[in-house]
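In: Sequence and predicted structure below; questions after.
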Amino acid sequence: MSRRGAWQLERLVFSWCKFSGSSKGAREFQEAYFTKFQQDNPHLPIERLTEPGCHPRLKGYFRCGRVRQVGLRNSSPDEILRQANMLRNSVGRITSHQIKQRQVFPKVRGPDGELLHTPQSVQGAWRPAEL
């Protein structure tokens, strides 16, 4: 996606295996769509790597420093083209949902200072029943 006239995706790396069955769609993508995709996006340097024994994948390197990787295992050539367009049109920034997943919550301690559990719960901290 273009922000203020500059594309955010700096580089796209397409890797696949020459022999594995999971890379069949990636090999078909090379024959059918790759040259057209490269001609449609002259601003985008695209690297092609053959990695023996690995599943196919796309890696997008963005201006903000973020790297996004998309697995293409057993994908059709049309699906691979859709994923490449999705990476090209992405901004690369981290969304608020992803930030919330990375938050570290404070440890919960009981009245005597004993560590009860690390994540906070809506129901409160668990305490053993008093006899």
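Out: Yes, it's here.

In: all contacts plus neighbour counts: C-alpha atoms, from now on.
Out: OK.

In: in whichever strand in the chain runs longest, what's buried?
Out: If each strand of the chain is counted by residues according to DSSP state E, the longest one is strand 9-16. Within strand 9-16, the residues scored as buried using 16 or more other CA atoms under 10 Å are Leu9, Glu10, Arg11, Leu12, Val13, Phe14, Ser15, Trp16.

In: Comparison target below:
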Amino acid sequence: MSNSHLFLQAGFLREPLTNGIGRVIVQLQRITFKFCKYNGASNGVREFLESDLLDFANGNPGIVVYVKPRRHHSPNITAEYLNGERQVISLHNFTRDEVNKWVKFLRTQSGNPFIRFRKMSQTVNPSIQGTWTPFTNRNPDLNVVEFPQEMLSHPVNLPRTATEHLQEIFRRQQGV
């Protein structure tokens, strides 16, 4: 395990993860490309601007795109998010594909700074029973079963559900 997590700020998840319920609001508000028109380290950025920038701008009308040529400066991207955070990425000697990947990465980020979580899960009402997973109440025999298996896929061998049990009770009461 690396020690890179030691340099990250520690904290808890501050807001609920509700972006995407209903519709997704892209958190990237503004992206600025700074590059040199003549420097060789800016080749990938210039190629991206010539070929892919219009597609990116048309596909993301809610993101404002600025292009700032700067003489004798190393190329970089500055991303500004709705929560006020800024992220600057140096693009020194990057190819067009790498620049495209970084732009897509910045577009999909929330803008929150990367933090080391103090706990793996956070809840308002903590449980004394531990963390639930989809495999908590599963039969351990399924760990060694090779799928597909006839016994599990055939509907006759499945146990009755609570709905079927209630329907049977209702039929008995109706006298059917």
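Out: On my side now, so go ahead. From a predicted model like this one, the values you see are computed outputs, not experimental measurements.

In: coming back round to it: ok now the longest strand of structure 1, how far from the chain's centre?
Out: 12 Å (CA atoms, centre = their mean, to the nearest Å).

In: once aligned to structure 2, how far is that strand on average?
Out: Overlaying structure 2 shows strand 9-16 of structure 1 at a mean distance of 0.7 Å from the equivalent residues (mean CA distance after the TM-score superposition for structure 1).

In: counterpart of that strand in structure 2, which residues?
Out: Using TM-score structural alignment, strand 9-16 of structure 1 lines up with residues 28-35 of structure 2.

In: contact partners of the matching stretch?
Out: Defining contact as CA atoms under 8 Å, 6 or more residues apart in numbering, one finds that stretch 28-35 of structure 2 is touched by 42, 45-46, 62-71, 73-82, 106-111.

In: same thing but at 7 Å, please
Out: 42, 63-70, 73-82, 107 (CA atoms under 7 Å, 6 or more residues apart in numbering).

In: can you check stretch 23-41 of structure 1 too?
Out: Trp16, Cys17, His55, Pro56, Arg73, Asn74, Ser75, Ser76, Pro77.

In: Spatially nearest residue to the last one (excluding sequence neighbours)?
Out: Across the structure, with CA to CA, 6 or more residues apart in numbering as the measure, the residue nearest Pro77 of structure 1 apart from its sequence neighbours is Phe29 (4.6 Å).

In: quick one on the thing from earlier: strands - which of the contacts of stretch 23-41 of structure 1 land there?
Out: Trp16.

In: Kindly supply the ChimeraX command isolating those of the contacts of stretch 23-41 of structure 1 that are buried.
Out: In ChimeraX, this line selects whichever of these come out buried by 16+ other CA under 10 Å:
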select :16,17,55,56,73,74,75,76,77
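
In: quick one on the thing from earlier: quick one: the buried residues of strand 9-16 of structure 1 as TSV, columns for distance to Phe34 of structure 1 too.
Out: Shown next, in TSV, are the buried residues of strand 9-16 of structure 1 (distance: CA to CA, whole Å):
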residue	distance to Phe34 of structure 1
Leu9	17
Glu10	18
Arg11	15
Leu12	12
Val13	12
Phe14	10
Ser15	13
Trp16	13
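
In: hang on, the earlier thing: would a markdown table of the contacts of stretch 23-41 of structure 1 with distance to Gln98 of structure 1 be doable?
Out: Converted to a markdown table, the contacts of stretch 23-41 of structure 1 look like this (distance: CA to CA, whole Å):
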| residue | distance to Gln98 of structure 1 |
| --- | --- |
| Trp16 | 28 |
| Cys17 | 31 |
| His55 | 26 |
| Pro56 | 25 |
| Arg73 | 24 |
| Asn74 | 27 |
| Ser75 | 26 |
| Ser76 | 28 |
| Pro77 | 29 |
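
In: for the contacts of stretch 23-41 of structure 1, which one is nearest Gly5 of structure 1?
Out: Pro77 (29.7 Å; CA to CA).

In: The closest one corresponds to which position in structure 2?
Out: Per TM-score structural alignment, Pro77 of structure 1 is aligned with Arg96.

In: tell me the contacts of its match?
Out: Going by CA under 7 Å, 6+ apart, the list of residues near Arg96 of structure 2 reads Gly44, Val45, Glu47, Phe48.

In: make it 10 Å
Out: Ser42, Asn43, Gly44, Val45, Arg46, Glu47, Phe48, Leu49, Ser51, Asp52 (CA atoms under 10 Å, 6 or more residues apart in numbering).
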